[in-house]
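> Need the 3D shape of this:
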Amino acid sequence: MSTVPELRIIRDGSERVVAAGSTAGEVLEADGRTVIAARVDGELRDLAYPVREGERVEPVAIGSDDGRAIMRHSAAHVLAQAVQELFPDARLGIGPPVENGFYYDFDVAEPFTPDDLKRIEKRMREIVKQGQRFSRRAVSDEEAREELAREPYKLELIGLKGGAGSDDGADVEVGAGELTIYDNLDAKSGELRWKDLCRGPHLPTTRVIPAFKLMRSGGAYWRGSEKNPQLQRIYGTAWESRERQEEHLKLLEEAEKRDHRRLGAELDLFSFPPEIGSGLAVFHPKGGVVRRVMEDYSRRRHEAAGYEFVNTPHITKQSLFEVSGHLGWYKDDMFPPMEVDGGDYYLKPMNCPMHNLIFRARGRSYRELPLRLFEFGSVYRFEKSGVVHGLTRVRGMTQDDAHIYCTREQMVGEIKNLLGFVLDLLRDYGLDEFYLELSTRDDSEKFIGVAEDWAEATAALKEAADDSGLDLVDDPGGAAFYGPKISVQAKDAIGRTWQLSTIQVDFNQPKRFELEYQAADGSRQQPVMIHRALFGSIERFFGVLLEHYAGAMPPWLAPVQAVGIPIGDAHVPHLEKVAARLRERGIRVEVDASADRMQKKIRNAQKQKVPYMLLAGDDDVAKDAVSFRYRDGSQRNGVPIEEAVEEIVRAVESRIQV
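Predicted coordinates:
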């Protein structure tokens, strides 16, 4: 008989007998390089975790989402160790993994310079090469405070134990229950090299980090609040292989070329004058054209789908947002109030409370439902200065906002129709790869209403999502305070995902506003309210499209759809005649009659990403024709004017890309 104590665990779906004291790594026979952690009864653990009787143990590969997050978190620790070795007075903030990378915040006397980042990255590589071992140990509050006495931000996190939230990354430092510290130990001697407050898990050793790179540094407020000190944040990226990192860096390079802020300036579309304020855009004439075309097409589609157009003011009394609940749950994202006639008025952060008042303005019958109200409504949100980003994160925006009031019996069918309408319209703008995200409530106190209503609303959204055939990803806790939502996630031309349209089901706003309709049996019933933003905001969608197309908008959206380029001054009248024919057909066309040489005119049109260049010389004039030059540099000579006009009109009307 064996005298070695044994225990039973579950691996690969079957029961296994292992020696007592076995680690998760031993159970999994992990090499520590491809399998770098374990999931034990659903919880992520280090490979050094000693398994217990009856636990289910599963491998975590470095190339999985969880594996990458663990590896990036470990890279953040290496970054912090390198910084404190080079800058001994640096005090530690937090260092979580994030999408595609990691960061760490530091309190330092001076901002980091590019040369500093080079030194830090070099030291990180030395630490990685040393293969220092990550070792976890539990500590009491008193022990943690004693060991980290020189780290004021860590001491603050210890005081927050159990209440730290994932919104500021603090949950990677402390969690509910015991406190833990991770030691970085010398691979040979076991001597302590560095330590940090952290809940883990981590890689077995620093050597397991295959590829990383520091990207940039910048300011960040401690725990995301402008009331707190500003720290210096260093961002990095880390991947499971050098090949994957190279792919990511090339994607970043392409994304930089497509940055809508740069394209907006180069193409003279919009700007953010500092005299107006952060996050507040002005659209120039060419940008105004694109925006008008986007809105006009959307209006026509909404009219055809039975929507009714409304308009509401930009400000309102405080009491409206007290009734809706926004003042209680959304106040931090609203601009401060202004005093008018002895009372407080707010810039509206959303349109829904005002649409509720339109519904309530008179009696409603079931025969009117579903009632679909639509508005291009300007709203204002007090985004923190650190997150404002071009058109994709602004403080003043125009939402293509719809609110649908329907019966409970109509709810599921209406959501399905809405989702189909949304996806069709997004496809018309050139996006065609989607998945859905279902955001639901959790146990947070921010969510209002009864559980039964939430369950019914969530089930209706899920049924519509399943019916669409698209992949559905769960987002627990991501719902609005008044109801669950479906978000349409769209991939752009280089594979990045953008959250665009949202559909929210709301039983709570109708209750708070006491909305009613008369049912067929004469009783008074409460309608279901469905919130729907298609673009999200005009500004953000403009920025997304600009990056998706790299500025080369399809002909129907291009601010200038064709430009006439004469070989000489004598050919200008011929191109003006062609331009007049195009304008009669609704085409936005210009003739470049400047003193520039023809080749420079062509370069200018290419830089402005004009879809069609119409060249004309003596031969074209004689044949009553033009020569086509396309965006890709190809050319077709001697095209009869009528044929040229029809080609351009056909491309614009069919909304194709050229």
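
> rest of the way, CA atoms for contacts and neighbours
Will do.

> hang on, residue 33 in a strand?
No - looking at residue 33 with DSSP: H, G, I helix; E, B strand; the rest coil, it is coil, so not inside a strand.

> Now it. Nearest residue, chain neighbours left out?
Leaving aside its sequence neighbours, residue 33 sits nearest to residue 208 (Cα to Cα, 6 or more residues apart in numbering; 5.7 Å).

> residues in contact with the one you found?
By Cα atoms under 8 Å, 6 or more residues apart in numbering, the residues touching residue 208 are 32-33, 71, 128, 131.

> Can you tell me how far it is from residue 139?
For residue 208, the distance to residue 139 (Cα to Cα, to the nearest Å) stands at 26 Å.

> same thing with residue 633?
For residue 633, the distance to residue 139 - Cα to Cα - is 67 Å.

> now the contacts of residue 208 as JSON lines including distance to residue 15?
Below are the contacts of residue 208 laid out as JSON lines (distance: Cα to Cα, whole Å):
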{"residue": "32", "distance to residue 15": "23"}
{"residue": "33", "distance to residue 15": "25"}
{"residue": "71", "distance to residue 15": "29"}
{"residue": "128", "distance to residue 15": "37"}
{"residue": "131", "distance to residue 15": "34"}
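
> Closest one of those residues to residue 326?
residue 71 (39.4 Å; Cα to Cα).

> That closest one: what secondary structure?
Recorded secondary structure, residue 71: helix (three-state DSSP).

> Residue 633 and residue 139 - which one has more neighbours?
Comparing residue 633 with residue 139 by other Cα atoms under 10 Å, the one with more neighbours is residue 139, at 15 against 10.

> Sketch out the strands for the stretch 351-500 of the chain, chain order is fine.
Assigned by DSSP state E, counting those that start in this stretch, the strands in the stretch 351-500 of the chain fall at 371-380, 396-406, 434-440, 472-476, 485-491, 497-506.

> who wins for proximity to residue 513 among those?
strand 497-506 (12.1 Å).

> okay, the angle between the closest one and strand 434-440?
Put simply, strand 497-506 runs at 40 degrees to strand 434-440, going by axes from the mean of the first three to the mean of the last three Cα atoms, to 10 degrees.

> and this one, so I can compare the two:
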Amino acid sequence: MLKITLKDESVIEVEEGKLIIEVAKSLSSSLAKKCAVAEFNGKLVDLKMPLTEDGKLDLVTFEDERAFEVINHSCAHLMAQAMNRLYPGTKFGVGPAIEEGFYYDFAIPEAITNEDLPKIEKEMQKIVKENLPIVHYMLSKADAKAKFASDKYKLELIDAIDDDMVGIYEQGEYTDVCRGPHVMSTGLIKNFKLLSVAGAYWRGDSKNDVLTRVYGTCWPTPEALAHHLEVLEDRKQRDHRKLGKDMQIFMFDDLVGRGLPMWLPNGFIVRRLLSDYIMDKEYDLGYQHVMTPSLGNVELYKTSGHWAHYKDDMFPAMELDDEAYVLRPMNCPHHMVMFRSKPHSYRDLPVRIAEIANDFRFEASGALTGIERTRAFSQNDSHIFCRPDQIAQEFKAVTKLILDVYKDFGFEKYRFRLSLRDKENTEKYFGNDELWEKSENELRNVLKELGVDYYEALGEAAFYGPKLDVQVRSAIGHDVTLSTIQLDYQLPERFELTYIDQNNQKVRPVVIHRAILGSMDRFIAFLLEETKGVLPVWLAPVQAMVIPVNNQFHLDYANEIVEMLRKKKIRVKMDDRDEKLGYKIREAQMKKIPYQLVIGDNEVKDGTITYRQYGKKEQVTVSKEEFLNMMVAFNEERK
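Sure, this is the predicted structure:
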């Protein structure tokens, strides 16, 4: 007999070899029906697994978070079985569960599109009704290779398995190589939806075959599935790529180049206002703004170490007049040279150099995501050259600036990540262990002094030093780094930077790299998605739309309002088209213009303004001066 400890810490005795599902039924038949899998000694396992040792058993229901991955992995197999029936000759790659669902990669004899997904779903529902048992067994590598001899992808997966035995799962006529666990039968995974079709390189390598990837999602209840589909629909409406097109913020054209955004007039307004906003804050904190070229000599990047550690992410070098130049991926080397150009005393420090700089990185085409990830972007970048005794105060000041900016924009859902070197994989970093230990510990100490909650992430450091990243979850589910602070002892060494200390000796400064808005492009993408395009009034490309009810009687006064607002730098437009008033108001709302000003008889007679705010139905009538003062306050306060 085996001693099995249950979730409530009670201990039962069961016969060796008894299946977990049998144990569940003996405890509660209703509970057994709700179970998807079990956790035994800390590991998720099939309910059909026989117990062979003492241990702790926790029965995991379908609505338990731990079951989500299992449900979706099982649904990936369900979809694969449907594909096998519908498209004979299909070869099968991998079908893992992912954060919000699953996918499976196929080599299909014929091309499929999103229009084919309902047909696949219909076949999946047939298999659900068949309620086929899902059976697990083990085969030797030789037997497994014989079983999958016609599928080169499965053979490659089998070869990559370290063990001599291979896990197999079977449901009806469909068999797959898999570690599991899975639910007990196909009838238990009925709340699913296939979402999209895409292309994917086999095993993520661009040198391999391009397979067809089908994405889907599966949930424990119809209600949970319906809620998730509502979330996905909301994300579609929030996607900055859609909003950017609808609001005429930016555009792309393959003739210009993939990943190279062009900022339209509305988008340039937003960029300029954001630049002014952050530069004003920096100026008040003692930053000096500079401008450096977007090109750099290859020797500059060899000195900085980027050439050795970052070359693959840079555009190829251009040979000109016996020199090689590259489009810069970041700005720190230029700023190092700028600091080095004149002598500094310890009294001069800290020196805070800041720039809104254009940078270029050769991102893989598959990684390009609107303006969130591009090949040409602008950074709100800065480098602080300071003494060692100034590190804590400067680091605190930068952290406070980040928190102030996030407060201005109403950002609340963010986490601090301390990005550290991976000691097991040091070839991607330069510098010595002592400097790395010193800089990592200094960051930890500063964070403790600040009382900031953070988590650590190995392998996420810059190649020259550890950093504090601010991670946000975008409204459409992307994990994004918005701001970063990096501590660097390495580049001052490589560029031989010095200042004269109080003992009249040359010593090395420490450099703090920091970006508050980070990539301006990524920040705007995040902001569009966070606000669903309803930008703060001070940032809106068009702040007010003046709409005369009747051009014959109201146009002159409407023009007077437009002129009054423009003189105070309020971004205003007039809609004097020969259209119905309701149509013009609805169109201004669709364009997410903060204020629509309706000018009719009463407004002309009384010298007033009647406005409707975006997203509201009620109309408010105020004096011209009151409305003007309100709009000026929006722009001045930048809230």
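
> what's the TM between chain one and chain two?
The TM-score (TM-score structural alignment, normalised by the length of structure 2) is 0.88; 631 aligned residues with a Cα RMSD of 3.3 Å.

> And the contacts of residue 208 of structure 1, which is closest to residue 301 of structure 1?
residue 71 (47.4 Å).

> Distance check, that closest one against residue 27 of structure 1.
Relative to residue 27 of structure 1, and taking Cα to Cα, residue 71 of structure 1 is found at 21 Å.

> Ok, residue 301 of structure 1 next?
Relative to residue 27 of structure 1, and taking Cα to Cα, residue 301 of structure 1 is found at 59 Å.

> Give me the more crowded residue out of the two.
Neighbour comparison, residue 301 of structure 1 and residue 27: the larger count goes to residue 27, with 22 against 14 (by other Cα under 10 Å).

> For that one, give me its contacts.
Shown in contact with residue 27 of structure 1 (Cα under 8 Å, 6+ apart): 18, 57.

> helix or strand for it, which one?
Residue 27 of structure 1 belongs to helix 24-28 when assigned by DSSP states H and E.

> Equivalent analysis for residue 184 of structure 1, please.
Per DSSP H and E: strand 179-185 holds residue 184 of structure 1.

> ok, then the element right after that strand?
Assigned by DSSP H and E, the successor of strand 179-185 of structure 1 is strand 192-197.

> what's that following strand packed up against?
Contacts defined by 3 or more Cα pairs under 8 Å, 6 or more residues apart in numbering; DSSP states H and E place strand 192-197 of structure 1 against strand 179-185.

> Mean distance of the strand it packs on to its aligned residues in structure 2, please.
Strand 179-185 of structure 1 differs from its equivalent in structure 2 by a mean of 3.0 Å after superposition (mean Cα distance after the TM-score superposition for structure 1).

> angle of that strand against strand 192-197?
160 degrees.

> just checking, what packs against strand 179-185 of structure 1?
strand 133-139, helix 141-147, strand 192-197.

> tell me the SS of residue 585 of structure 2?
Assignment for residue 585 of structure 2 (three-state DSSP): helix.

> Next, count neighbours for the closest residue in space to it that isn't next to it in sequence.
Nearest non-adjacent residue to residue 585 of structure 2, counting by Cα to Cα, 6+ apart: residue 596, 6.8 Å away. The tally of other residues near residue 596 of structure 2 (other Cα under 10 Å) stands at 28.

> Which position in structure 1 pairs with residue 596 of structure 2?
In structure 1, residue 596 of structure 2 lines up with residue 613, judged by TM-score structural alignment.

> Counting neighbours, what do you get for residue 363 of structure 2?
Neighbours around residue 363 of structure 2, by other Cα under 10 Å: 18.

> I meant residue 40 of structure 2, not that one.
Counted with other Cα under 10 Å, residue 40 of structure 2 comes out at 21.

> residue contacts, it?
55-58.

> how does it look with 6 Å?
Residue 40 of structure 2 makes contact with 56-57, according to Cα atoms under 6 Å, 6 or more residues apart in numbering.

> With the one 4 residues further on instead?
The neighbourhood of residue 44 of structure 2, defined by Cα under 6 Å, 6+ apart, consists of residue 38.

> circling back: between the contacts of residue 208 of structure 1, which sits nearest residue 104 of structure 1?
Residue 104 of structure 1 has its nearest neighbour among those in residue 71, at 14.2 Å by Cα to Cα.

> Please tell me how far the closest one sits from residue 194 of structure 1.
Relative to residue 194 of structure 1, and taking Cα to Cα, residue 71 of structure 1 is found at 18 Å.

> With neighbour numbers in mind, choose between the two.
residue 71 (29 against 19).

> And that one, how far from residue 120 of structure 1?
18 Å.

> for residue 422 of structure 1, same thing?
Taken as Cα to Cα, the span from residue 422 of structure 1 to residue 120 of structure 1 is 47 Å.

> about what we covered before: nearest to residue 278 of structure 1, out of the helices and strands packed on strand 179-185 of structure 1?
strand 192-197 (36.3 Å).
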